[in-house]
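Asker: model this:
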Amino acid sequence: MTLRFRDDGTFRVLQMADIQDGPDVNKDTIRLIEAAVRAADPDLVVFTGDQIRGYDPAYINTFLRRRGEEPGAQVRLITEIEARLYGFKRRNPKVAELADRVADRLEERDRNAPAVLTDDEPPTMDELMNETRNKVRRTFAAFLAPIVDAGVPFAATYGNHDFQCGILIDEQDDMYREFPGCLNPPTVTSKAADETRYAIAAEDGDGRPDDPLACAPGTFALPIESADGSGRIAMAVMMVNSGDYAGKPEENDAEYPAYIANSRGLDLADSDGYGTPSPEAIAWLGGVQHELGARNGDGQPVPAIAFQHIPPQEFYDCLTEVPAWTPNAVEGARTHAGHCYVLNDAVCRPGSRLGEAIGCADENVGQVEAMRQAGGYFALFCGHDHKNAFVGHVHGMDLGYAPTCGFECYGPKSRLRGVRLFEFHESDPAAYETRMLTWGDLIGRYSRNELRVFFEDHCITDAIGLRNELRRPSVFTTLVGLGAAALVGVAAMITRLFKR
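Answerer: Below you'll find the model as predicted:
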């Protein structure tokens, strides 16, 4: 499928971030996607990761905290609780085997006791994985339906929660391609397949993989051709897999007791923090510009915007450090903890919002610098931090966010959840226009479950979250008012006691 600027020289892209849902996608999320597609009339939709709520109780039997673990072996506490609330029965074979061993010991102790029987034969892991595959397909089918029905092409990269359902992203990539309009290119990930691929390329005489525009699942380029039909690449959209978590699973075994005790807190940044794009992806960001320049015949990098899930550390350069008591300031995370920030209005576009800390990796792998050195890149947009919706210009390019467009995860008020619209002009793609298409603008002020959204907006999981809440003037004023009312009430009670 060829992407091309319209006859009027424009090209429209919708960025959808952090749908983060289970098999039964929230109806308000679908409603928002439908309304955004109708309002924007896009030429392309990009999903920037965490489409799948990998820790959803529906995936309790195949949940992966980290890559390389046994599916369903180390389930976080919050998922266990949710599973009980929603009636999901844990059916992991190892759990069933443990029950059988307990039953055998009881029977040995008292031969006269009746045998303990399970309701059903424990399923095999293959059966549980197939069940999860079908649930993932249901999720995809639900949120893709408005886009497929509208005939709009789409592309997807991945976040830190997608794989946690138990289905790794290379297989999810294959599932996306089952839907009409998917632009994710087939990629080869195994060593044997790579050797075969290079051998075929060598036979063709070029000595390289057959698709140099694709690096790995979630990392690939989408050229956008000129409106005149000449085939010249006027711009490119780059999708980048920004990784999931840092470190290796075996290095975190010692952390597991702490993970069980505070699974929600550690799941958000794990013990070693978030991941980064692979070294191959960083190198590809430059190499793909050489390829596009060669295709145009001039060797020049093409104007390009990149989309990924986890932001690099340079996003903090869009902020200004302020005293801890500054209203609406947010405290930084991990390597930036102990410092409070607000948006730097000198570099940020009007309408920008900072609602939480920037959840970047602890390590700076030089992605932004690599993009600057490659040339052509004018913007990098992310998701991941559900309450952020700012656009700042630093290091010679725009760094920006789209907030969550989902209603099954934490985020801002209903009216602020939304989808980011971009309009590019062939004459100067870097001079693009962008704005949020929010629930408040498209549908109304409140969602169907405003109580849940209120909790998600004010959810506190640690001391930093508590301090950030207290910096919100509306929260601080409410607490002061309640405290004053309580003091008045206590004073009135004491006065009545003394009068007796």
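
Asker: hey, let's count contacts and neighbours off CA atoms from now on
Answerer: Will do.

Asker: Now Gly247: which helix or strand?
Answerer: Gly247 is part of no helix or strand when elements are defined by DSSP states H and E.

Asker: doesn't Ala269 make contact with it?
Answerer: No: counting by C-alpha atoms under 8 Å, no contact exists between Gly247 and Ala269, whose distance comes to 11.6 Å.

Asker: secondary structure element for Leu285?
Answerer: For Leu285, the element it lies in under DSSP H and E is helix 279-296.

Asker: which other helices and strands contact that helix?
Answerer: With contacts defined as 3 or more C-alpha pairs under 8 Å, 6 or more residues apart in numbering; DSSP states H and E, the secondary structure elements packing on helix 279-296 are strand 214-216, strand 233-239, helix 367-374.

Asker: ok, residues contacting the shortest one?
Answerer: By that I understand strand 214-216. When contacts are taken as C-alpha atoms under 8 Å, 6 or more residues apart in numbering, the neighbours of strand 214-216 outside the stretch itself are Pro185, Thr187, Val188, Thr189, Phe220, Ala221, Glu280, Ala281, Trp284.

Asker: Also this sequence, please, to line up against the first:
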Amino acid sequence: MLRYILEKFMIVFSELIYFIFEREKQDKLSQKFKLKFRKDGTFKIIQFTDIHARPKKNEKTISLMESVLKSEKPDLVILTGDCIDGRYCRSEEVVKNVIHNIASVMEKYKVPWSVALGNHDCEFCSLNREQQLEIYMSYDYNLSQRFSRVIGRAGDYNLLIMDSKDSKAVFNIFMMDSGDYCFRGYDYITKRQIHWYESLSNKLEKNFHKKIPSFMFFHIPLRQQKIIGKSGAFHGNRNENECVQAVDRGLFDSLKKMGNVKAVFCGHDHTNDYYGDIDGITLGYGRCSGYNGYCKEGFSRGARAFVIDEKNLEKLNTYVVLDES
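Answerer: Next up is the predicted model:
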């Protein structure tokens, strides 16, 4: 019994030290450079997801990404996990090369971009989540941050978007690390991450004297996504059962309570791209972008676009961009 108590004490103590260290590290982090609405009052986001890059460069995937950036001319690109397939990327050199194949697309077009990791990025890979985000962050136009309050996670951060006059922040993006696997299946957003989201939301509201409308992005869908899928009340395609987070620690309830996040978009399920509303919040998928992962015949790869209107920040305007090659 004494040994058990000591073990529990050491676990709690080590987590407390980690929490203090990470909290201090977060306070020192800042957004690398500003994002702002265009002069016409719009801001466009492109979501690529499930690229599944491997050591051999997939030219079809890269061509798709370049085509989307050229045609859509986004203000921000967001990658929602499984950017690389860690099962094929066992060494640091290989990981750097594979990430470079992805990163070079956004860097070529000088588009700001950010990353949330998925379940395959670090699977059987020699580089952990913090180490991989460190590589992403080394690129000039990358806005990712490797902070998380949870041991073994990295990439809980936010991106503020200024108005077209560059005078004040009017929109916000929450990026979160939904992990990889747990004993019950796919990983999940933890209580500590939820507390981080609530604390940051309160801080933003205090600083700007109002709730800042926000989107949230991560890889593995919430359990509430399955409710929308089974209801049939959605826009888009549902071609497979939802592989959702194994545990619900209360993020969706927290989103309802805080009232700032209008939409949550994820990846993970390659042949779903639908979205729908539940309790006033939109939950949805991007469009699978990578040609290395599984797919369905006739279901084209692509990306999801979001166009935010400065004059109507509450309205969701989103569509899918398909590979026409």
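
Asker: Can you give me the buried ones in the helix holding Leu285 of structure 1?
Answerer: Residues of helix 279-296 of structure 1 classed as buried under the neighbour-count rule (16 or more other C-alpha atoms under 10 Å) are 281-282, 284-293, 296.

Asker: out of Gly247 and Ala269 of structure 1, which sits in the more crowded spot?
Answerer: Applying other C-alpha atoms under 10 Å to Gly247 of structure 1 and Ala269 shows that Ala269 carries more neighbours, namely 20 against 15.

Asker: how near is the more buried one to His458 of structure 1?
Answerer: 19 Å (C-alpha to C-alpha, to the nearest Å).

Asker: And Pro257 of structure 1, by the same measure?
Answerer: Separation of Pro257 of structure 1 from His458 of structure 1 (C-alpha to C-alpha): 27 Å.

Asker: Which helix runs longest in structure 1?
Answerer: For structure 1, the helix that runs over the most residues, judged by DSSP state H, is helix 473-499.

Asker: Which elements pack onto that one?
Answerer: When contacts are defined as 3+ C-alpha pairs under 8 Å, 6+ apart, helix 473-499 of structure 1 sits against helix 463-470.

Asker: measure the equivalent of Arg38 of structure 1 over in structure 2 to Val105 of structure 2 for me?
Answerer: Under the alignment defined by TM-score structural alignment, Arg38 of structure 1 corresponds to Lys70 in structure 2. With distances defined as C-alpha to C-alpha, the gap from Lys70 of structure 2 to Val105 of structure 2 amounts to 11 Å.

Asker: for Asn317 of structure 2, same thing?
Answerer: In this structure, Asn317 of structure 2 and Val105 of structure 2 are 25 Å apart, going by C-alpha to C-alpha.

Asker: again, but for Asn128 of structure 2
Answerer: 23 Å.

Asker: now Phe174 of structure 2
Answerer: Separation of Phe174 of structure 2 from Val105 of structure 2 (C-alpha to C-alpha) stands at 23 Å.

Asker: Those two: who's more crowded?
Answerer: Applying other C-alpha under 10 Å to Phe174 of structure 2 and Val105 shows that Phe174 carries more neighbours, namely 20 against 16.

Asker: How about the contacts made by that one?
Answerer: Applying C-alpha under 8 Å, 6+ apart, one finds that Phe174 of structure 2 lies in contact with Asp156, Tyr157, Asn158, Leu159, Ser214, Phe215, Met216, Phe217.
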